[in-house]
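Q: mind looking at a prediction? Sequence and model below.
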Amino acid sequence: MNNSGASMRHHKKPIISPLRYPGGKASLYTRLRAIVRANDLTAGTYVEPYAGGAGAALGLLVTGQVRRIVINDLDPAIYAFWKAVTSEPLAISRMVEKAELTVSEWSRQKDIYLNAPRDDYLNLGFATFFLNRTNRSGVLNGGPIGGMDQTGKYKIDARFNRSTLVERLRLISLHAKRISVTNTDGMTVIKRYSKRENTLIYADPPYFEKAGSLYLNSFEDAHHSSLAACLNSVSDAKWLLTYDNVPRVPELYPDRRREVFSLNYSAHRVTKANEIMVFSDALTVA
């Protein structure tokens, strides 16, 4: 195993996603771009079975590194957001422009998030977005920045820069025809796209540690084992996987190449954490 965390490059990356995600992987843009090029996939499809904020996917698409991207998330609220962004960009942009950044509005959006019909993509998607931008660390089951009494150092509007967010939505809308948004199990997506040529799959599932508090769909050990069985069975496809660097990962992927790297992590406070990247046999590692 190559244990050279210093080899993981963190150059300036495009920030396209409107969502805030703890441990989001937009910072891996440069490395992923190098892998795309090394595998001659610039005219291909990039797939994220556990997309979340989809920061890396959008960066690669908007800068022309790949032809198409697939954003999949099992959580119906996150799916609703991406569905609304790609199918009703003007409507959701207007909602961003007009949103009241108050605790009472936060409570109203929280109610929509919890109770809206799952197929009401626009309203559920906007409520998801509103909470993501106004909650501490972007965690949807958290409370508002500044607290309910707004006595904190930062207030509820601290991460809601309307003009910046509207511009990101506009930029995504320009590429919407090349974005596929799905709402299914990540392993189903892996199995589907592993059979296709000119495709790179990047799996970034819920992690072993702190998954319950940071992710909307946490994994039990059985899920991690099932995912490993799925990925190991398609080692002839082009895929890579990232996890927190725990002993369970080499146990699940003993025959795959692995590399430890460091990543800035921004839930509650900025820290630097070691993570691990796993590569399929068919992937040329750049």
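A: Nice, thanks for sending it over.

Q: can we go C-alpha only for contacts and neighbour counts from here?
A: Fine.

Q: this protein: helices as residue ranges?
A: Along the chain, the stretches classed as helices by DSSP state H are 29-38, 55-62, 76-87, 89-98, 103-115, 121-134, 162-174, 186-193, 211-214, 221-232, 248-252.

Q: buried residues in the shortest one?
A: Buried residues in helix 211-214, counting neighbours by 16 or more other C-alpha atoms under 10 Å, are found at Leu214.

Q: who are the packing partners of that helix?
A: Using 3 or more C-alpha pairs under 8 Å, 6 or more residues apart in numbering; DSSP states H and E, no helix or strand is in contact with helix 211-214.

Q: how far out from the middle of the chain is it?
A: 14 Å (C-alpha atoms, centre = their mean, to the nearest Å).

Q: with the fourth one instead?
A: Shown here is helix 89-98, whose average C-alpha point lies 22 Å from the average C-alpha point of the whole chain (C-alpha atoms, centre = their mean).

Q: okay, pairing it with this:
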Amino acid sequence: MENPGTPIHPLAAARYQSPLRYPGAKSGLGRHIKTLVDESCAVLGRPELLVEPFAGGASAALRLVGAGSVARVLLADADPLVAAFWETAAADTERLIDRMYGEPVTLERWEYWRRRPTEQLTREEAAVKCLFLNRTTFSGILHGRAGPIGGRTQSGHYRIDCRFNKESLAQRLRYVGRLYDEGHIADVWCKDWSATLHDVAEWYPMLLPDRVVAYLDPPYLAKSSRLYAVSFDPAGGYAASSQRDESRAWEEGLAHYRLAHHLRTACRFRWILSYDHDPVLTTNWLLYKAGRMTPEPEDRRLLGVRAWYISKRLVTLHYTASGAGKRRLSEELLLTTLPPCRVPADDVLRPLNSLE
């Protein structure tokens, strides 16, 4: 396959590239992911493909492909609204822009899109719903109990249209379309993380194991049921009662263990994982306490799964947490199977312990 060069576009190096806001989006994380990928190039060469199984706002993917750190990206998300948005933004850019310009940014329109069931929408309508609700709802939350910016009385300092600059959004949407037209966005999938990682290995065997990298930014360890309709579970859905909240939290907890098990034992290509730092992540053997991958002998023999080392780093970020209303410092955990000799260990990317 032809390797596209670095995109030439005014937004390729811009601070804000994604048309979507996303709950929990961490300012500055993209540059650390870029550092990890760029450093590994000295050993592995430039990755042909970066895969984001939890695409969301896709800010990291857009940052890396815009900088030329990777040749192309593949976006995947289990939320049908999010996947429909990226599919439409990439392949039907001008139609989406036309629909966006035709949308009155009002509380009545917010209520309209909130009531429309996603399963009854066309892909284009789902893309419009995603963009509209994302830009007009508190913290960009698409589902559940989050209300419109400014509240239903619209009496606050900020109003429902304060994050809906149509000219700026049109520029970002056209940038996405340009990336797709030039081959920098390889595809968009509506799949959960498990199907995505499996299918990438099936569709791109020529890139295994070192020329494809997965970047995974899963939902919060403790807050995902309040922020996302679909995270690990493709069925999605928000809890309707406190009892259901507890059940969903338990299921989400299991999902984090399933993801960890796959990454530690079965992933056939390199990966980078980011989490809001919680000590349990690196003290529990069922999560990421291990210092290297431990694939089953049969998987090593038949699938070529490697026993790569897992480097662990902490970075300090400024970000806006859902419900906080202000920016604050937070510790972010980065784990990766990129070559440990090329993973920086300094005051910015801090080793988790003194053994690294």
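A: That came in fine, so what should we check first? Everything numeric here is computed off the predicted structure, so don't read it as measured data.

Q: TM-score of the superposition?
A: Once superposed, chain against chain, the TM-score is 0.88 (TM-score structural alignment, normalised by the length of structure 1); 273 aligned residues with a C-alpha RMSD of 2.1 Å.

Q: so which of the helices of structure 1 gets nearest Asn274 of structure 1?
A: Asn274 of structure 1 sits nearest to helix 248-252 of all the helices of structure 1, at 12.9 Å, using C-alpha to C-alpha.

Q: count of residues packed around the nearest residue to Ala116 of structure 1 once chain neighbours are set aside?
A: Nearest non-adjacent residue to Ala116 of structure 1, counting by C-alpha to C-alpha, 6 or more residues apart in numbering: Leu124, 6.0 Å away. As a burial measure, Leu124 of structure 1 scores 28 neighbours (other C-alpha atoms under 10 Å).

Q: under the alignment, what does Leu124 of structure 1 map to in structure 2?
A: Alignment note (TM-score structural alignment): Leu124 of structure 1 maps to Ala126 of structure 2.

Q: wait, its match sits on Ala83?
A: No. Using C-alpha atoms under 8 Å as the test, Ala126 of structure 2 is too far from Ala83 to be in contact (9.0 Å).

Q: on that earlier part again, could the helices of structure 1 be laid out in a markdown table, adding distance to Lys238 of structure 1?
A: Below are the helices of structure 1 laid out as a markdown table (distance: least, C-alpha to C-alpha, whole Å):
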| stretch | distance to Lys238 of structure 1 |
| --- | --- |
| helix 29-38 | 10 |
| helix 55-62 | 16 |
| helix 76-87 | 25 |
| helix 89-98 | 32 |
| helix 103-115 | 36 |
| helix 121-134 | 31 |
| helix 162-174 | 26 |
| helix 186-193 | 10 |
| helix 211-214 | 26 |
| helix 221-232 | 10 |
| helix 248-252 | 18 |
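
Q: and the spatially most central residue of structure 2, how far from Ser139 of structure 2?
A: With distances taken as C-alpha atoms, centre = their mean, Ala55 lies nearest the centre of structure 2, 3.3 Å away. Shown here: Ala55 of structure 2 relative to Ser139 of structure 2, a distance of 17 Å by C-alpha to C-alpha, to the nearest Å.

Q: returning to what we had before: how much space between the aligned residue in structure 1 for the residue nearest to the centre of structure 2 and Thr188 of structure 1?
A: Aligned by TM-score structural alignment, Ala55 of structure 2 pairs with Ala51 of structure 1. Separation of Ala51 of structure 1 from Thr188 of structure 1 (C-alpha to C-alpha) stands at 14 Å.
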